[in-house]
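Q: Sequence and predicted structure, then a few things I'm wondering about:
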Amino acid sequence: MTLRADAAGRERDRERTLAWLRGVSGELASATIKRLEETLPWYGEMPPGRRSAVGMVAQAGISSFISWFEDPRATPWVAADVFGAAPRELLRSVSLQQTLQLIRVVVEVVEDRAKDGDDVLQEAILMYSREVAFASADVYARAAEARGLWDARLEALVVDSILSGEYDDELPSRIAALGWHGHGEVAVLVGTAPRQLEVDTLRRTARHMDADVLIGVQGSRLVVVIGRATPRDDTPDGEEPVSFMTIATALEPSFGEGHLVLGNEVPGVVDASTSAKAALAGFAVARAWRGAPRPALADDLLPERAFAGDPLARTALVQRIYTPLKDSSTELLQTLWCYLDTGRSLEATARELFVHPNTVRYRLRRVADIIGWDATHARDALIVQSALIIGAMSESAATRRRPTRR
C-alpha cells in the first residue's frame, strides 16, 4: 500500500511539474534568445535569417524536452525533434562547437528557471542535455561522412577528367569545391595503388612540402595530381621552389610496390592532362628500363614511350633534341651521330672526323649544353640516339610528302 501511494505521489508531482513546464515554455524560449545574444558573440554576428533558424532550434529543444519529460520512451530520436526544423544550410554555417554552446545556454536557462524544482526535474534536465549533446555529435558526424563521400566522388570525377583530357569549363569550379590549395605549377604522379591507401597521410605529406594533391584510384593504379601552393614566379628572390621530384620522393611511401613515374611540369591544373598522359605512358613502359629509379621522370622514359608508339614522346624527342641540334650546328649533329655510331668511342670518332679527341670532347659538351642530355652517359646516349633516329625518319617522311616542282 505504501509503495503504491509513493508511486501515486511521484506521478502527481510529475504532472504538476509538467504543467508548470508547459506554462513557462514561452518564457523559457524568450529567456534563451536573450541569453544567446548576451553570451555568444557569434550569434549576434549572424544574418537575421540564420539567427532566426538558431532560435527555432533552441525553441525546438525546449518543446522536445517537455515532450520527453512527459514520456521519455515516446521520443527516442532526439536529433530529429531538435534539428528537424533547422534548414540544411544551418549545419554548414554553425559548427559543432557552437551547437554545443547553444545547448549549454538552453540547459542553463532551464536550470536557472527550475532551480527550486524537485529532484526529478533536475535529473531529467541532466539526462536530456546529455541525449541532445550526443544527438548533436551524431548529426554532425553523419553530415561530415556524407560530405566526405561526396568529396571523394567529386575528386574521382576530377581526376578522371584530367586523365582523359575530356573536361569542360566547370573543371576549375569543381576543383575549387574540393578546397584545392594549389595555385602554381602542376605535375601528375602515377604508381601502383597500395592495399590500404592512407589518404590523410598522403595529403599531410604534401602540405608539409607546400603542395596540395588530388587523389584518384583506377583499378590497380594510384594517380596523384600534385600542385604547388605558391607559383614559381611568386617565390621570393634567392629561393628555389621545392621540385616536383622532391615532392614525389616524399610521397613515394604511400604508393604500392612497383614503378612510380612523374609527369612533366605544366603551368596549372587545367593543363594537367598533358602531364597525366606522359606519366601514364611512362608507367606503362617503365618495366622496359631495368634500372628505372623510383620515382622516375616520364621524360627519362622517352625512348621506351616512343618505341611503344606514344606520339607525345616522339614529338618531344624531335623538338627538344634533334631540331635544336640541327638548327644550332650541323657540325655538332654530325659529331654526335658519329660518336654514337662508333660505340661512344672518342678515338674512333676523332679518326673518322679527322679531328683531335679533345675537339670531340668539346663538341659533346656543347651538345649537352644545348639539349640538356649528356651523350657520354649510357642512359642519356639512348635518349639522344632515339631522338636522332626519329628525327631523321620524320625528316625523310616530310621530304617524301613534299611535292616535286616541274
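A: Noted; the coordinates are in hand.
Q: contacts and neighbour counts: CA atoms only from here.
A: Will do.
Q: Determine the number of other residues adjacent to the closest residue to V224 other than its chain neighbours.
A: Spatial nearest neighbour of V224, excluding adjacent residues (C-alpha to C-alpha, 6 or more residues apart in numbering): I215 at 4.7 Å. Neighbourhood size, I215 [other C-alpha atoms under 10 Å]: 19.
Q: check contacts around I215.
A: If you count contacts by C-alpha atoms under 8 Å, 6 or more residues apart in numbering, I215 has them with E155, A156, V159, V199, L222, V223, V224, V225.
Q: Report the secondary structure state of it.
A: Using DSSP: H, G, I helix; E, B strand; the rest coil, the structure places I215 in strand.
Q: and if you look at L189?
A: State at L189, reduced to three classes by three-state DSSP: strand.
Q: Pretty sure it sits against V223.
A: Yes. Between L189 and V223 a contact is recorded at 5.9 Å, counting by C-alpha atoms under 8 Å.
Q: Between those two, tell me which one has more neighbours.
A: L189 (31 against 27).
Q: L163 versus the more buried one, what's the distance?
A: Going from L189 to L163 by C-alpha to C-alpha, to the nearest Å gives 11 Å.
Q: structure B:
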Amino acid sequence: MSGTRETTLSAATFAALDHASGKIASAALAAMEDQFPWFGRMPAEQRASVLFIAQTGAAGFTAWLRDPTGARKLTTDAFRSAPQDLSRWISLRQTVELVRVALQVLERQVPELAADEPERQVLTEAVLRYGREVAFTSAMSYASAAEARGAWDARLEASVVDGIVRGDAEESLLSRAAALGWDPAAEATVLVGNTSSDDPPTVIYEVRSRAARVGRSVLLGVQGARLVVLLAGPSEQTVLNRMVNAFGPGPVVAGPTVSSIAEAHRSSADALSGLRAVVAWPAAPRPVRSAELLPERALAGDPEAERQLIDRVARPLEQAGGGLLETVETYLETGGVLESCARQLFVHPNTVRYRLRKAAEITGCNANLPRDALVLRVALAVGRLSRSRGLW
C-alpha cells in the first residue's frame, strides 16, 4: 500500500504538501475562529495548543502518506502533550467540532496540491482515511483523560471517606469533598457493611447506580471487605432499604444522620460500633440503625452507647419521679407479670399500667415488648454501674 502511494504521488506533490502544512494549519485555525465564537474567547495559551495540534496533524498527513502503517503513532503525536490541559477547557463535543472543521480545510486544500487529476483522487481518498484516524485518536485522548481523572477522583474520594472514619476534621477534608461535588451543608448518614464483590469498580458502580435512583449524592470507600458509604440527605427508611442492596451479604448498619459532613465522623463511629456489635443480635433488621443496637454496643464496651442509654433511658426515668423508675425495674424483675409487679409495689395494677405507659412516652421503650425490655434492662444496668463509679 505504501509502495503504491509512493509511485502514484510524485515528488512534486510531496514537496507541495510539505511546504503547505503550516498554511493549512493556519487556515484551519482561522476557520475555527470564524465558525465558533467560543473558540475566539479561549485563552491564548489554549488556542496555541490547538494550533500546535493542527500543525502537527497537517505535517503528519504527509508522513502518513509515505507510511500508512505508522498512522496511529503519527496521529497520536498530535495529541500527546496538549489534551490533558486542553480537555479542561473544551469538551469532547467541541473537540469533534474543531476536528471536523480542520478536516474540511484539509479536504478543500490538499487535493489542490496534486500534480494531476489521478493524484487528486489519491489525495481526496487519503484525506478521508486520515480524518478517520484523527477522529479516533482525539476520542481516545479524551477517553484516556477521563480515565485518569476518574482514577484521581476515586483516590481523592477514598481519602475523604478514610478521613471521616479516622475522625479528621481539617478544612482540607471539607475542601476535598467539595471538589468531588459534595454539598458541605448537606445532611449526611454513614452506612457500613460488606462489599458485594471482590472487584472495587463493580462495587462502586452498584453504589452509584442505586444512589442515582434515589436521587442522592454519595461518597464511598472500599476498605478491604468493608464498604463505607456516606449518603447525602435525611435517612428515610425507604432510601436505606434501597441502598442496602448495594452491599454484600451480612448486616448493614446506618449511623445517625448528622447536619453536615463536618460531623460525619460521629455517624461513622456509631455505624462501625454497631457493625462490630450486631453479631449479638442475630434477628437484627437489614439495614439496622446504630441507635437500635445500643444494648449490644454497650455490652461490647462502647462508652458512647453507654452514654446514650443513660441520656435516653436511665436519667429521664429517674428525673421523671412518680415511681416510674422503680415500677419499670420491678416489672422487669417480675418477668413482665403485671399483678406480681403491683403486689410488690403495693399499688393497683392500673397504676402499674399508667406508669409503664408514661415510661414508654418518656423513653420510647415499651416494657411489654421483648426488644424494648432488653433496652430498658441494659440501660438501667449501665446507669447503676455509672452511678457506682461516680460518673453520674
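A: Received it, and whenever you're ready, just let me know what you need. Everything numeric in this text was worked out from a predicted model, so none of it was measured.
Q: circling back: check the contact lists of L189 and L163 of the first structure and give me the overlap.
A: Taking C-alpha under 8 Å, 6+ apart as the contact rule, L189 of the first structure and L163 both touch A276.
Q: The second structure: strands as residue ranges?
A: Applying DSSP state E to the second structure gives strands spanning 188-194, 218-223, 226-232, 253-254, 288-289.
Q: And the second one against the first structure, how far off on average?
A: Meaning strand 218-223 of the second structure. Comparison of strand 218-223 of the second structure with the first structure after fitting gives an average deviation of 1.5 Å (mean C-alpha distance after the TM-score superposition for the first structure).
Q: Helices of the stretch 201-350 of the second structure, start to end?
A: Assigned by DSSP state H, counting those that start in this stretch, the helices in the stretch 201-350 of the second structure fall at 237-243, 264-277, 294-299, 303-309, 315-320, 324-333, 338-345, 349-363.
Q: now the ones you listed in JSON lines, with mean neighbour count and distance to R72 of the second structure?
A: Formatted as JSON lines, the helices of the stretch 201-350 of the second structure follow (neighbours: other C-alpha atoms under 10 Å; distance: least, C-alpha to C-alpha, whole Å):
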{"stretch": "helix 237-243", "mean neighbour count": "16", "distance to R72 of the second structure": "44"}
{"stretch": "helix 264-277", "mean neighbour count": "24", "distance to R72 of the second structure": "49"}
{"stretch": "helix 294-299", "mean neighbour count": "23", "distance to R72 of the second structure": "61"}
{"stretch": "helix 303-309", "mean neighbour count": "19", "distance to R72 of the second structure": "62"}
{"stretch": "helix 315-320", "mean neighbour count": "16", "distance to R72 of the second structure": "75"}
{"stretch": "helix 324-333", "mean neighbour count": "20", "distance to R72 of the second structure": "80"}
{"stretch": "helix 338-345", "mean neighbour count": "17", "distance to R72 of the second structure": "86"}
{"stretch": "helix 349-363", "mean neighbour count": "16", "distance to R72 of the second structure": "72"}
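Q: could those go into a markdown table alongside distance to G3 of the second structure?
A: Listed next are those as a markdown table, based on distance: least, C-alpha to C-alpha, whole Å:
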| stretch | distance to G3 of the second structure |
| --- | --- |
| helix 237-243 | 62 |
| helix 264-277 | 68 |
| helix 294-299 | 79 |
| helix 303-309 | 80 |
| helix 315-320 | 94 |
| helix 324-333 | 97 |
| helix 338-345 | 103 |
| helix 349-363 | 90 |
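Q: between the contacts of I215 of the first structure, which is closest to Q122 of the first structure?
A: The shortest approach to Q122 of the first structure among those belongs to V199, at 46.2 Å (C-alpha to C-alpha).
Q: What count of nearby residues applies to D299 of the first structure?
A: Residues lying near D299 of the first structure (other C-alpha under 10 Å) number 19.
Q: ok, the closest residue to it other than its chain neighbours - contacts?
A: The shortest distance from D299 of the first structure to any residue other than its chain neighbours is 7.0 Å, reached at N264 (C-alpha to C-alpha, 6+ apart). Under the criterion of C-alpha under 8 Å, 6+ apart, the neighbours of N264 of the first structure are A187, V188, T274, S275, A278, A279, L297, A298, D299.
Q: N264 of the first structure -> the second structure?
A: Using TM-score structural alignment as the criterion, N264 of the first structure maps onto P256 of the second structure.
Q: now do A86 of the first structure
A: Applying TM-score structural alignment, one finds that A86 of the first structure aligns to A82 in the second structure.
Q: Quick check: that match vs T137 of the second structure, distance?
A: Distance of A82 of the second structure to T137 of the second structure, computed by C-alpha to C-alpha: 13 Å.
Q: out of those two, which sits in the busier spot?
A: Neighbour count, other C-alpha under 10 Å: between A82 of the second structure and T137, T137 has more, with 21 against 17.
Q: aligned partner of that one in the first structure?
A: Aligned counterpart of T137 of the second structure in the first structure: A135 (TM-score structural alignment).
Q: looking at it, its match is touching V82, isn't it?
A: No. Between A135 of the first structure and V82 there is no contact under C-alpha under 8 Å: 9.1 Å.
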